[in-house]
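# Sequence and predicted structure below; questions after.
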Amino acid sequence: MVLYNQAIFTESPHADPRPDNTDVSLLVIHNISLPPSQFGTPGIRELFTGTLNPDEHPFYKEIAGLRVSAHCVIYRTGEVEQFVPFDQRAWHAGLSSFQGKSRCNDFSIGIELEGTDTLPFTDAQYHALGELTDFITKRYPRITLGRIVGHNDIAPGRKTDPGEAFDWARYRMRISQA
């Protein structure tokens, strides 16, 4: 079980083994907030652990029953919570394709940033994302700069995250210096 030692681990039931002989070679950056545009709530954890109460918020009724997860979430504070070990398949990408290869969940790691497409992410999040990326790329050397993408890149027209507020230049500068 490959875990990030700087993260709190909360196991998600929304994961399974990767296909045999899978080469983990893609890192996908997402954003999420539950309820939408609200931060610091237990909604993300509840969604990823299958415990979201649809009566807690009107939006939760729309997503009740979703079975999704990510490997890690980076909260606004910079705290990292891991839901799926990196050697397992998290259910974060959905219908997706990268360089002609579909089913990105099979060969990718998904990182969620607590946020929205349009609100700036925090310094603490960029710092934590850089550290986490260093950890991941050391263990999975096929994940190079060109194989770190947004959800929008692997599901164009369907997804928009991490969104216009995500500073790719800032992030790439940090990881290229590691």
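Right, received. Where do you want to start? Numbers count the residues shown, from 1 in each chain.
# use CA for all of it now, contacts and neighbours both
OK.
# And the strands in this protein?
For the chain, applying DSSP state E gives strands covering 8-9, 15-17, 26-32, 72-74, 80-82, 88-90, 97-98, 101-102, 108-114, 148-150.
# contacting residues around the closest residue to residue 73 other than its chain neighbours?
Nearest non-adjacent residue to residue 73, counting by Cα to Cα, 6 or more residues apart in numbering: residue 112, 4.5 Å away. Residues near residue 112 by Cα atoms under 8 Å, 6 or more residues apart in numbering: 29-32, 70, 72-74.
# now the strands of the chain in TSV, with distance to residue 48?
Formatted as TSV, the strands of the chain follow (distance: least, Cα to Cα, whole Å):
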stretch	distance to residue 48
strand 8-9	12
strand 15-17	10
strand 26-32	11
strand 72-74	10
strand 80-82	10
strand 88-90	10
strand 97-98	23
strand 101-102	23
strand 108-114	11
strand 148-150	19
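# can you tell which of those is closest to residue 61?
Evaluated with Cα to Cα, the strands of the chain place strand 26-32 nearest to residue 61, the distance being 16.6 Å.
# Just give me how far the closest one sits from the chain centre.
Relative to its chain's centre, strand 26-32 lies at 4 Å (Cα atoms, centre = their mean, to the nearest Å).
# and what of stretch 39-51?
14 Å.
# what sits up against it?
Taking Cα under 8 Å, 6+ apart as the criterion, the residues outside stretch 39-51 that touch it are 11-14, 32-35, 52-53, 65-70, 75-76, 83, 114-115.
# Pull up the gap between residue 123 and residue 44, please.
Using Cα to Cα, to the nearest Å, one obtains 20 Å as the distance from residue 123 to residue 44.
# out of these two, which sits in the more crowded spot?
The neighbour comparison of residue 123 against residue 44 (other Cα atoms under 10 Å) goes to residue 44, with 22 against 12.
# alright, now check it against this:
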Amino acid sequence: MNDSSWQQGWWCGARRAFSPNFSPRAPGEAVSLVVLHNISLPPFEYGSSAVEQLFTNRIDPDAHPFFSVIHELRVSSHFLITRAGEAVQFVSCDDMAYHAGVSSFQGREKCNAFSVGIELEGCDFEPFTDAQYRTLLPLLADLAQHYPITAVTGHQDIAPGRKTDPGHFFDWDTIEAAGLPVVR
């Protein structure tokens, strides 16, 4: 894919599921960072629609005990990549998704303001799938071609002590081998 892969911040390689949990970026704010995360809902379970429901404020608090704890969260990410490799986009990359929380990258606070968040369906305790990497690599390449990306990093690196994702099973060597600017 190339620059024509984008329509107003929406990547053509992803299915859209619109989240209300975003804000416009500040005027002139450039997207320069990609933050990689992992998520599974219920925890350590895959294949449900719960992540999409969480990011679109439709999660049923009665469907699982954990959901009663998180159902009032107003969070989002730009992308989710499922275990099967499907990319789902919730927020235009031209807008700010609520994925990083309290964070800092190279001395700059509030990473949501200048980053794109990509959630990988998974957890800290097992490897991600080949299908996920087959989707992630072209997405990262297209992001780097369309936006002035200077770094790809993990949530664990911008919120150390608070976050541990994407975890030690994430294959950073594959990202570096693709020529992407990994900073950890």
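Happy to help now that I have it. Values in this document were obtained by computation on a predicted structure and should not be read as measured data.
# so which of the strands of structure 1 gets nearest residue 165 of structure 1?
Residue 165 of structure 1 lies closest to strand 26-32 among the strands of structure 1, at 10.3 Å (Cα to Cα).
# mean shift of the closest one relative to structure 2?
For strand 26-32 of structure 1, the mean deviation from structure 2 after alignment is 0.3 Å (mean Cα distance after the TM-score superposition for structure 1).
# so what does that strand touch, helix or strand wise?
Packed against strand 26-32 of structure 1, as judged by 3 or more Cα pairs under 8 Å, 6 or more residues apart in numbering; DSSP states H and E, are the following elements: strand 108-114, strand 148-150, helix 151-154.
# so which of these is the most packed in?
Of all those, strand 108-114 carries the top mean neighbour count, a mean of 27, counting by mean count of other Cα atoms under 10 Å.
# looking at structure 1, which residue lies furthest from center?
Most distant residue from the mean C-alpha position of structure 1: residue 55, 25.5 Å away (Cα atoms, centre = their mean).
# Need the counterpart of that residue in structure 2.
Under the alignment by TM-score structural alignment, residue 55 of structure 1 pairs with residue 62 in structure 2.
# Could you do residue 23 of structure 1 as well?
Counting by TM-score structural alignment, residue 23 of structure 1 lines up with residue 30 in structure 2.
# Go ahead and confirm its match touches residue 148.
Yes - using Cα atoms under 8 Å, residue 30 of structure 2 makes contact with residue 148 at a distance of 7.1 Å.
# So which residue is dead centre in structure 2?
Centroid check for structure 2 by Cα atoms, centre = their mean gives residue 118 as the closest residue, at 1.6 Å.
# corresponding residue for it in structure 1?
When structure 1 is aligned by TM-score structural alignment, residue 118 of structure 2 is paired with residue 111.
# ok now do that match, which residues does it touch?
Residue 111 of structure 1 is in contact with 27-30, 70-74, counting by Cα under 8 Å, 6+ apart.
# Could you do residue 144 of structure 2 as well?
residue 180.
# whereabouts in structure 1 does the helix ranked longest in structure 2 align?
When structure 2 is parsed with DSSP state H, its longest helix is helix 130-146. Mapping helix 130-146 of structure 2 onto structure 1 (TM-score structural alignment) gives residues 123-139.
# Against structure 2, what's the mean shift for the matching stretch, could you check?
Superposed on structure 2, stretch 123-139 of structure 1 shows a mean distance to its aligned partners of 0.5 Å (mean Cα distance after the TM-score superposition for structure 1).
# what comes up buried for that stretch?
Residues 125-126, 128-130, 132-134, 136-137 are the ones in stretch 123-139 of structure 1 that count as buried (16 or more other Cα atoms under 10 Å).
# Equivalent analysis for stretch 58-74 of structure 2, please.
Across stretch 58-74 of structure 2, burial judged by 16+ other Cα under 10 Å covers 59, 67, 71, 74.
# Can you find the partner of the third one in structure 1?
Under the alignment (TM-score structural alignment), residue 71 of structure 2 pairs with residue 64 in structure 1.
# what's the residue nearest to that match when sequence neighbours are not counted in contact with, if anything?
In this structure, residue 64 of structure 1 finds its nearest non-sequential neighbour in residue 54, 5.8 Å apart by Cα to Cα, 6+ apart. Contacts for residue 54 of structure 1 (Cα under 8 Å, 6+ apart) come out as 60-61, 63-64.
# how about those residues in JSON lines, adding distance to residue 154 of structure 1?
What follows is the contacts of residue 54 of structure 1, written out as JSON lines (distance: Cα to Cα, whole Å):
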{"residue": "60", "distance to residue 154 of structure 1": "25"}
{"residue": "61", "distance to residue 154 of structure 1": "27"}
{"residue": "63", "distance to residue 154 of structure 1": "22"}
{"residue": "64", "distance to residue 154 of structure 1": "24"}
